[in-house]
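Enquirer: Okay, structure incoming, though there's no sequence with it:
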């Protein structure tokens, strides 16, 4: 069995805890973090469009990309430490939701955490990238709450019937 655990900044602990709790020892686990290239490109665009004023060498794109790489490596290290057993670490670049779906192509299970509204049950408990992954993943998904799930009182009222 191969398990992919999607590591994101806000919810990684819940995803790792789910793997630690529900996945048998000896299972191949891969911890995946995706760096969106749009952040470094936005920094570059701001430099070129507003801040550059003809001073090459001050473009922040490379600095932002380097810091993103280091932060991702530190996050994967923290996730591996929390998992407490061997795991492959995988960093990807690009559109987060698409990179996760592509990485899940060879997995038997994908573990990820809800990243939307934590106060209500329902579709808004998923952010856009997670919604895309849930809709398109080519394998089963274990979707966990990063905090205790909201009560059933958070369900919307029944629709009125004529």
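Expert: That came through fine. Everything quoted here is computed from the prediction, not taken from an experiment. Numbers count the residues shown, from 1 in each chain.

Enquirer: Only C-alpha atoms from now on, for both contacts and neighbour counts.
Expert: OK.

Enquirer: helices and strands around the longest helix along the chain, which ones?
Expert: In the chain, assigned by DSSP state H, the helix with the most residues is helix 61-83. Packing partners of helix 61-83 (3 or more Cα pairs under 8 Å, 6 or more residues apart in numbering; DSSP states H and E): helix 12-22, strand 28-35, helix 38-46, strand 88-93.

Enquirer: try this one side by side with the last:
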């Protein structure tokens, strides 16, 4: 069984804990971190746009890319340590939602954490990236709460009119 665990700063411990509980012993565990191009791309663009034909060796976007790679390595190392089981660490870069969906191809399970409004139960507990992944994942998905789930009292009341049956 191949289990992909999407590692994101702030929510990854809950995903690792879920993998410990739900991934059978002997599973091929893949810890996946994806670095988006947004920040480094903005730095590259700003540098090129503001300073014209400047020297590429001074481009701050390159420094941001190196910092992101170091951060990814560190978070994956911490996640692997918490997991305490053999695993593969995978780093990708690109459009985060598409990279995660692509990585899940052929997997038996994808584990990710809620990243939206975590004060209420419901669809807004998933941010846009996680929503895309849940909607497009080519395998079963386990969505976990990064902390204790809100009470069922946070579910909105039903609509005032009963639904029409056809």
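Expert: Cool, the structure landed. Since we're looking at a predicted model, the values are computed, not measured.

Enquirer: Also compute the angle for the longest helix of structure 1 relative to strand 28-35, please.
Expert: Counting by axes from the mean of the first three to the mean of the last three Cα atoms, to 10 degrees, helix 61-83 of structure 1 points 150 degrees away from the direction of strand 28-35.

Enquirer: Pull the residues that contact helix 61-83 of structure 1.
Expert: Helix 61-83 of structure 1 is contacted from outside by 7, 9, 12-13, 16-17, 19-20, 31-35, 37, 39-41, 43-44, 86-87, 89, 91, using Cα atoms under 8 Å, 6 or more residues apart in numbering.

Enquirer: out of those residues, which are buried?
Expert: Buried by 16 or more other Cα atoms under 10 Å: 7, 12-13, 16-17, 19, 31-35, 37, 40-41, 43-44, 87, 89, out of the contacts of helix 61-83 of structure 1.

Enquirer: I am assuming residue 90 of structure 1 contacts residue 7, so please confirm or correct that.
Expert: No - Residue 90 of structure 1 lies out of contact with residue 7 (Cα atoms under 8 Å); the separation is 9.9 Å.

Enquirer: Quick check: neighbours shared by these two?
Expert: Residues touching both residue 90 of structure 1 and residue 7 by Cα under 8 Å, 6+ apart: 31-33.

Enquirer: wait, which of these is closest to residue 128 of structure 1?
Expert: residue 33 (16.5 Å; Cα to Cα).

Enquirer: can I assume the closest one is in contact with residue 10?
Expert: No - Residue 33 of structure 1 lies out of contact with residue 10 (Cα under 8 Å); the separation is 12.0 Å.

Enquirer: ok, for residue 95 of structure 2, nearest residue in space, not its chain neighbours?
Expert: In this structure, residue 95 of structure 2 finds its nearest non-sequential neighbour in residue 36, 5.6 Å apart by Cα to Cα, 6 or more residues apart in numbering.

Enquirer: What lines up with the one you found in structure 1?
Expert: Residue correspondence to structure 1 (TM-score structural alignment): residue 36 of structure 2 is matched to residue 36.

Enquirer: Could you verify my assumption that that match touches residue 94?
Expert: Yes - the criterion here is Cα under 8 Å, and residue 36 of structure 1 meets it with residue 94 at 5.1 Å.

Enquirer: ok, those two, which is more surrounded?
Expert: The residue with more neighbours, out of residue 36 of structure 1 and residue 94, is residue 36; 17 against 13, by other Cα atoms under 10 Å.

Enquirer: can you pull the contacts of that one?
Expert: Residue 36 of structure 1 makes contacts with 93-96, as judged by Cα under 8 Å, 6+ apart.

Enquirer: Which of those residues has the largest number of neighbours?
Expert: Counting by other Cα under 10 Å, residue 96 has the largest number of neighbours within these, with 20 neighbours.
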